[in-house]
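Colleague: What would the 3D arrangement of this be:
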Amino acid sequence: MTRNGKIALAAGVLIAIAAGLWLSELMIGGAGGPGVVSSSGKAQVGGSFTLADETGATVTEETFRGRYMLIYFGFTFCPDVCPTELGIVSAALDQLGDKAEKVQPLFVTIDPERDTPEVMARYVTLFHPRLKGLTGTPEQIARIAKAYHVFYRKAEDESSSDYTMDHSSIVFLMGPDGEYLKLFPPQTPPEKMAEAIASYIE
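Modeller: As a prediction, this is how the structure comes out:
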């Protein structure tokens, strides 16, 4: 398969995953379209985890109890998708105003080989002052990705020693008790994201 064919295949996989997750939320009980649906049932998304934040400190799901978690999985070498989604998260938090104090944004790497705490520390400051970057061992990342049904895989370039990462691009909103509330598909407008988050906080 040619390189362009592989890229097209990976893009198709990501689109299918995003569509599947969105449709699954609609089946849970939401209505209204991307970024504005609400859920009335319980989805098996999330769970316990142990990771390291950008300072190197160990964090678990209990670290963030009492706050809403806005979680995005990606990697710092991502050329466009991750910066775009993190920019949307940052803009949504800004639109929330004082309510944003109740929300903890988290950026979880799916590339722990390169995304050390030091790298994450430099990266998260590019987006929002409250954004925390989480990394860990490959096994720890695999566990949390599985809990959130996040797809990722290394995509190596046959013509060089470099690589990129194929991954699903979904923002998850979790409640103060750690329970799944909703997901935001790629490129959800920040005002819609902020509106949906605020509806839970209120």
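Colleague: When you work out contacts or count neighbours from here on, use the C-alpha atoms and nothing else.
Modeller: OK.
Colleague: just how off-centre is the helix ranked longest in the chain within its chain?
Modeller: Ranked by number of residues, the top helix in the chain under DSSP state H is helix 3-28. Relative to the mean C-alpha coordinate of its chain, helix 3-28 is positioned 15 Å out (C-alpha atoms, centre = their mean, to the nearest Å).
Colleague: before we go on, could you also do this sequence so I can check it against the first one:
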Amino acid sequence: MTMRFILFGALALSACSPSAPPAKPPLDGARIGGPFALTDQNGHATTDRNFAGKYRIMYFGYTFCPDVCPTDVQTIGAAVKKLEASDPAIAAKIVPIFVTVDPVRDTPAVLKQFVSAFHPRMVGLTGSVEAIERIKTEYAVYSSKGDASPGGGYLVNHSRQTYLMSPDGKPIALLPQEQGPDAVATEIKRWVR
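Modeller: Have a look, this model is predicted:
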């Protein structure tokens, strides 16, 4: 009887261990992601196959965003830098990717300047309006161009989720970029193997 109690207690404690990840990722089976063909910040044709075998952090935004996008992308870049310092093997498996929702203004040259400000390995992706619409649909991303200002500029309303995708392009989890770099790094470490 005592041995049964000890075994049950050990199993209960191991099941509650904070270091043990849940059995299934939160986005397991979600219809998010898919093939894409875009252009990177260096003007090179880039497809989802370029990232095969790597975990991907997928963030959608635009470089002319006055506040949210730079803050979120800075958090993502800082989280990857934290991982490079604390867990370099995990960091090496990750590619942070910024996909524009404003391809008219976000040319490869504009993206290059933007992503290089946040992390040297961050990839910026743009493409035709049609190609961006396709990837937005695949990733369940909303965006809508606002009214033009007197100077001709405009804002783009868009959703703000950050996906962690598996090496085979399947969704794993949403990253909490609104909670800061430590929270993002912790969530990445929970899933990246």
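Colleague: Quantify their similarity with the TM-score.
Modeller: Laid over one another, the chains give 0.82 as their TM-score (TM-score structural alignment, normalised by the length of structure 2), with 168 aligned residues with a C-alpha RMSD of 1.9 Å.
Colleague: Give me the mean distance between whichever helix or strand comes after the longest helix of structure 1 and structure 2.
Modeller: Later in the chain than helix 3-28 of structure 1, the nearest helix or strand by DSSP states H and E is strand 50-52. Its aligned residues in structure 2 lie a mean 0.3 Å from strand 50-52 of structure 1 after superposition (mean C-alpha distance after the TM-score superposition for structure 1).
Colleague: one step back: show me which residues of the longest helix of structure 1 are buried.
Modeller: For helix 3-28 of structure 1, the neighbour count (16 or more other C-alpha atoms under 10 Å) marks 10, 13, 14, 15, 17, 18, 21, 22, 25, 26 as buried.
Colleague: same check, this time on stretch 94-106 of structure 2
Modeller: When burial is assessed from 16+ other C-alpha under 10 Å, stretch 94-106 of structure 2 yields the following buried residues: 94, 95, 96, 97, 98, 99, 100, 101, 102, 103, 106.
Colleague: What ranges does structure 2 have for its strands?
Modeller: 37-40, 45-47, 55-61, 94-100, 123-126, 143-145, 156-158, 162-165, 171-174 (DSSP state E).
Colleague: that older thread, pick the one among the buried residues of stretch 94-106 of structure 2 closest to residue 115 of structure 2.
Modeller: For those, the closest approach to residue 115 of structure 2 (C-alpha to C-alpha) belongs to residue 98, at 7.5 Å.
Colleague: re earlier: burial-wise, tell me which of the strands of structure 2 comes out on top.
Modeller: strand 123-126 (a mean of 27; mean count of other C-alpha atoms under 10 Å).
Colleague: Figure out which of the strands of structure 2 is closest to residue 15 of structure 2.
Modeller: When these are compared by C-alpha to C-alpha, strand 171-174 sits nearest residue 15 of structure 2, at 20.7 Å.
Colleague: and that closest one, what does it pack onto?
Modeller: Counting contacts by 3 or more C-alpha pairs under 8 Å, 6 or more residues apart in numbering; DSSP states H and E, strand 171-174 of structure 2 packs against strand 162-165.
Colleague: quick one: the strand it packs on to structure 1 mean distance?
Modeller: Once fitted to structure 1, strand 162-165 of structure 2 is off its aligned match by 0.5 Å on average (mean C-alpha distance after the TM-score superposition for structure 1).
Colleague: And the contacts of that strand?
Modeller: Strand 162-165 of structure 2 is contacted from outside by 55-60, 171-177, 188, using C-alpha atoms under 8 Å, 6 or more residues apart in numbering.
Colleague: I'd like the distance between the residue nearest to the spatial centre of structure 1 and residue 116 of structure 1.
Modeller: Centroid-nearest residue in structure 1: residue 72, 1.3 Å away (criterion: C-alpha atoms, centre = their mean). Using C-alpha to C-alpha, to the nearest Å, residue 72 of structure 1 is found at 17 Å from residue 116 of structure 1.
Colleague: do the same with residue 183 of structure 1
Modeller: According to C-alpha to C-alpha, residue 183 of structure 1 stands 27 Å off from residue 116 of structure 1.
Colleague: Please apply the same query to residue 177 of structure 1.
Modeller: 28 Å.
Colleague: now do residue 101 of structure 1
Modeller: Applying C-alpha to C-alpha, the value for residue 101 of structure 1 to residue 116 of structure 1 is 27 Å.
Colleague: Those two - which one has more neighbours?
Modeller: The residue with more neighbours, out of residue 101 of structure 1 and residue 116, is residue 116; 22 against 12, by other C-alpha atoms under 10 Å.
Colleague: residue contacts, the aligned partner of the more buried one in structure 2?
Modeller: Matched by TM-score structural alignment, residue 116 of structure 1 corresponds to residue 107 in structure 2. Contacts for residue 107 of structure 2 (C-alpha under 8 Å, 6+ apart) come out as 41, 126.
Colleague: Wait, residue 45 of structure 2 touches residue 38, no?
Modeller: Yes. Applying C-alpha atoms under 8 Å, one finds residue 45 of structure 2 in contact with residue 38, separated by 5.9 Å.
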